[in-house]
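Engineer: prediction below, plus the sequence it came from.
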Amino acid sequence: MDLSYTDEEQAFRAEVRDWLAETLPRDLSEKVRLGKRMSKQDVEHWHRLLNAKGWLAPNWPKKYGGAEWNAVQRQIFEEEACLAHAPRTLPFGLSMLAPVLMAFGSEEQRQRFLPGLLDGTNWWCQGYSEPGAGSDLAAVKTRAVREGDEYVVNGQKTWTTLGQHADWIFCLVRTDPDAKKQEGISFLLIDMTSPGVTVRPIVLIDGEAEVNEVFFDNVRVPAENLVGEENKGWTYAKYLLTHERTNIAGVGFSTAALDTVKHVAQNVKSGGKPLTENPHFAARLAQVEIDLMAMATTNLRVVSAAAKGEAPGAESSMLKVKGTVIRQELTSLLRRAVGPDALPFQPDYLEGGDNAEMMGPEHAATAGPSYFNMRKLSIFGGSNEVQRTIITKAIIGL
């Protein structure tokens, strides 16, 4: 595989870089650079700008409003967007649900739901994890019973990211309780405004309600909202998770985080010298940079295969494991570079209040919360322990 960029790809990189410089709002960029929290309005603003350019859905076919970029173009855009400190686009609808609808949904479902993902009409969240069914996702117990032209849904989902903002949720539900657990699951689309849906935020240690519990109490869902075939949802869930795990690798985010760590460490003194000259710190920094370079190459191989219509297999698990370890190491190095200034919890600063002042040097307020928040990366999307088992079975054959 030729890992050098062509003249056309270099020109595309320049186009992306110029557009970001002209279009990315400074206030949003500063929020991202300093690790402040993004509001729903911030994310919607960025989505609108990308959609106006035709770049909101880079991997979608043009007939559905996507950019239809190849794997290299998507990689270039992610790198440049992260280096410019652009907000992250929400993946739940754009890069998780949409591929499932395109591969397994009906044309009516695609025409109904895809436009709303682009114009911001509908926010989506993911209804997978349950109490007792996280990494063992096939153990889901939320039930959907067919009654005429509807399903009646009862159960609970948890760790539902940004569920408090969502208009719709795509859910794994059990439709055949007597079948083997992987074979009795269906993939259902549920309107969050339906009677019987209750959302209860889970306030995390940093004070933010990023995740939620979602309860279903006799929620009636039209049967037309079933994606694909009944009891085939496990197949669709695995397809979606391969895309989620590849996204979790976060090459662009790690590249930007590495730059931040280097900048902070260069300006922190250790024994009268920059921290980057401390042998122990420098060795860890060099190792994570080498790991990131290797992962970027592997990621390019995987997304190239995906561009040819191949769903990622065990490779996505590899990227998920390595990507999350790298991102966690970078947050650890940043916290160590900031030192004791990372200890105070400054919620007003994180929320971006006009009068909020940061105590300590730049990045001090966000180093601690970012470190603790990123512990989740090795758990969600399938824990790293489970991913290593998948890799072993798929490649070694044990």
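Structural biologist: Perfect, I can see it now.
Engineer: make it CA atoms for all contacts and neighbour counts henceforth
Structural biologist: Noted.
Engineer: how near is L117 to E277?
Structural biologist: Per CA to CA, to the nearest Å, L117 is found 47 Å from E277.
Engineer: who has more neighbours, the two?
Structural biologist: Neighbours were counted for L117 and for E277 using other CA atoms under 10 Å; L117 has more, 20 against 15.
Engineer: any idea how far G309 is from that one?
Structural biologist: Relative to G309, L117 is positioned 22 Å away (CA to CA).
Engineer: same check on M192?
Structural biologist: Taking CA to CA, one finds M192 at 32 Å from G309.
Engineer: can you show me the strands along the stretch 51-200 of the chain?
Structural biologist: Secondary structure of the stretch 51-200 of the chain (DSSP state E, counting those that start in this stretch): strands at 124-127, 143-147, 150-157, 168-174, 185-191, 197-202.
Engineer: save those strands as CSV, and put in mean neighbour count and distance to S254 too.
Structural biologist: Shown next, in CSV, are the strands of the stretch 51-200 of the chain (neighbours: other CA atoms under 10 Å; distance: least, CA to CA, whole Å):
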stretch, mean neighbour count, distance to S254
strand 124-127, 25, 24
strand 143-147, 18, 39
strand 150-157, 21, 30
strand 168-174, 25, 29
strand 185-191, 25, 32
strand 197-202, 18, 27
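Engineer: quick one: which of these is nearest V219?
Structural biologist: When the strands of the stretch 51-200 of the chain are compared by CA to CA, strand 150-157 sits nearest V219, at 5.0 Å.
Engineer: next up, a second structure to put side by side with the first:
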Amino acid sequence: MDLKTDPKLEEFRADVRAFFANDFPQDILEKTARGASLTTAEIRKSESALGRKGWLAAAWPEEHGGPGWSLKEQYIFDEELERAGVPTVTPMGVVYVGPILYTFGTDEQKARWLPGIREGREGWAQGYSEPEAGSDLASLQFSAVRDGDEYVLNGTKIWTSAAQHADWIFCLARTDNSGKKQEGITFIISEMDRPGVTLRPIITIDGKHALNQVTFDNVRVPADYRIGEEGKGWTYSQFLLGHERTSYARIGGKRKQLAHIRAIASAVPDGGNSRLIDDDAFARKLAEANLAVDALEMTVLRVLSAVKDGGAPGKEASIIKILATEAAQQITTLYLDTAGLNANRGFADSVSPAWLEGGLATQHAAPGVSTYLGTRAQSIYGGTNEIQHNIIAKRVLEL
């Protein structure tokens, strides 16, 4: 996939860049740049701005309300979105459940849920992991029992990202225990405010509220909240996971972080006489991180080149998941290095205490630590990297 030989693609890139510079809500960009968490209202404002432009469901085909972009255009859009510092689009709606709905849902279900997703009016959460079913997702015990024209839902979902902002949640639920554990799993939807649904926040080590535990106690939902056939949920979940694992790449955001780290390392502390960028060991780490992002980008382009427009990435998405999460951890470790090593240099150069209060490196020390801690989880969620190695060995390499 060559992005540099088509003048039309550069025109497209310029249009996208101009929209983010001139028409996207600047207060959202400013708050995100500070590393502050957005409220539910601000998330809706951000995603509705993209929805009004017709750009929120960037990968959807035209027949389902997407812009009908080629894979190259989708890639450029994602790159420019990250470069501009736009908040990452909540993937549970447009990236995860949206393609499930327009691929396996009925016409009535598509009409009911797709507009709210692509316009950014409604938020979604993903109910997959359970306290005893994480990487071994097929061991889930969350149940959906048919009772006339309803399903009765019972059980607990955990590590549920952005559920505090969600109007709806899609769940994998066990409807049959008689066969293999991958069988008897059904894909079903519920409102987050249904009677019997309880949300408990989980505050992570980075101090953020991104995760939740969601408990269902005899929650009744209409039978037409089931997507596709009963017992086929495992098949649908594998379709979804291909989209999820490629969504971790975020090349533009990683390049922006690396440029930020280079700027911090290139600054001379007030009263100091040396730059961290001139330290050979640090410069090598920064170069290695740049190479990791280059390798990730080439891998993403290779995988996407093999995907038909509107289709789902295949089992090779596990490779992207590993490379993307390891690169993220490699990059955010550099934030700790810039803060710690610059501070050491400041003390060695007898820099005044004022530098420690307001210097370039220390301004970003606290958010850098938070970002570092947050990315520790990336190699766990979405299927641990150890599990992804097994998938690659068995399904890609056929070992």
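Structural biologist: Ah, there it is. Predicted model, so just to flag it, every value in this text is computed and none were measured.
Engineer: fetch the TM-score of the aligned pair.
Structural biologist: The TM-score (TM-score structural alignment, normalised by the length of structure 1) is 0.91; 383 aligned residues with a CA RMSD of 2.0 Å.
Engineer: still on that earlier bit, the strands of the stretch 51-200 of structure 1: which one's closest to V264 of structure 1?
Structural biologist: In terms of CA to CA, the element of these nearest to V264 of structure 1 is strand 197-202, at 32.3 Å.
Engineer: what does the helix or strand just after that closest one contact?
Structural biologist: Following strand 197-202 of structure 1 in sequence order, the next helix or strand is strand 211-222 (DSSP states H and E). Under the criterion CA atoms under 8 Å, 6 or more residues apart in numbering, residues 149-164, 189-191, 194-203 lie in contact with strand 211-222 of structure 1.
Engineer: go through strand 211-222 of structure 1 and flag the buried ones.
Structural biologist: Counting neighbours by 16 or more other CA atoms under 10 Å, one finds that the buried residues in strand 211-222 of structure 1 are V211, N212, E213, V214, F215, F216, N218, V219, R220, V221, P222.
Engineer: same deal with stretch 222-234 of structure 2?
Structural biologist: In stretch 222-234 of structure 2, counting by 16+ other CA under 10 Å, buried: P222, A223, D224, Y225, R226, I227, G228, E230, G231, K232, G233, W234.
Engineer: how near is the first one to T175 of structure 2?
Structural biologist: Distance from P222 of structure 2 to T175 of structure 2, counting by CA to CA: 15 Å.
Engineer: over to the fifth one?
Structural biologist: According to CA to CA, R226 of structure 2 and T175 of structure 2 sit 11 Å apart.
Engineer: now the common contact residues for these two.
Structural biologist: Both R226 of structure 2 and T175 are contacted by T186, under the criterion CA under 8 Å, 6+ apart.
Engineer: burial measure for the equivalent of A67 of structure 1 over in structure 2, as a count.
Structural biologist: Under the alignment (TM-score structural alignment), A67 of structure 1 pairs with P67 in structure 2. By other CA under 10 Å, the residues close to P67 of structure 2 number 18.
Engineer: try the one 5 residues further on
Structural biologist: Here the neighbour count serves as a burial measure; for K72 of structure 2 (other CA under 10 Å) it reads 16.
Engineer: how about the secondary structure of the nearest residue to it once chain neighbours are set aside?
Structural biologist: In this structure, K72 of structure 2 finds its nearest non-sequential neighbour in L3, 6.7 Å apart by CA to CA, 6 or more residues apart in numbering. With DSSP: H, G, I helix; E, B strand; the rest coil as the basis, L3 of structure 2 sits in coil.
Engineer: count the residues that sit near L3 of structure 2.
Structural biologist: For L3 of structure 2, the neighbour count with other CA under 10 Å is 13.
Engineer: return the distance of it relative to S70 of structure 2.
Structural biologist: If you measure L3 of structure 2 against S70 of structure 2 using CA to CA, the figure is 12 Å.
Engineer: so what sits against both of the two?
Structural biologist: Common neighbours of L3 of structure 2 and S70, using CA under 8 Å, 6+ apart, do not exist here.
Engineer: buried ones in stretch 338-353 of structure 2, by neighbour count?
Structural biologist: Judged by neighbour count (16+ other CA under 10 Å), stretch 338-353 of structure 2 contains these buried residues: T338, A339, L341, N342, A343, R345, G346, V351.
Engineer: am I right that T362 of structure 2 sits in a helix?
Structural biologist: Yes. Assessed with three-state DSSP, T362 of structure 2 lies in a helix.
Engineer: list the contacts for E315 of structure 1?
Structural biologist: Counting by CA under 8 Å, 6+ apart, the residues that E315 of structure 1 touches are V302, I391.
Engineer: then I392 of structure 2?
Structural biologist: K315, E316, S318, I319, E398.
Engineer: from S318 of structure 2, how far off is it?
Structural biologist: Distance, I392 of structure 2 to S318 of structure 2, by CA to CA: 7 Å.
Engineer: do Q26 of structure 2 as well
Structural biologist: Q26 of structure 2 is 35 Å from S318 of structure 2, by CA to CA.
Engineer: R194 of structure 2 too?
Structural biologist: Using CA to CA, R194 of structure 2 is found at 35 Å from S318 of structure 2.
Engineer: with K31 of structure 2 instead?
Structural biologist: 32 Å.
Engineer: next: F347 of structure 2.
Structural biologist: In this view, F347 of structure 2 and S318 of structure 2 are 44 Å apart by CA to CA.
Engineer: same check, this time on P7 of structure 2
Structural biologist: Separation of P7 of structure 2 from S318 of structure 2 (CA to CA): 33 Å.
Engineer: same check, this time on I43 of structure 2
Structural biologist: Relative to S318 of structure 2, I43 of structure 2 is positioned 29 Å away (CA to CA).
Engineer: same deal with R226 of structure 2?
Structural biologist: In this view, R226 of structure 2 and S318 of structure 2 are 28 Å apart by CA to CA.
Engineer: likewise for A348 of structure 2?
Structural biologist: Using CA to CA, A348 of structure 2 is found at 45 Å from S318 of structure 2.
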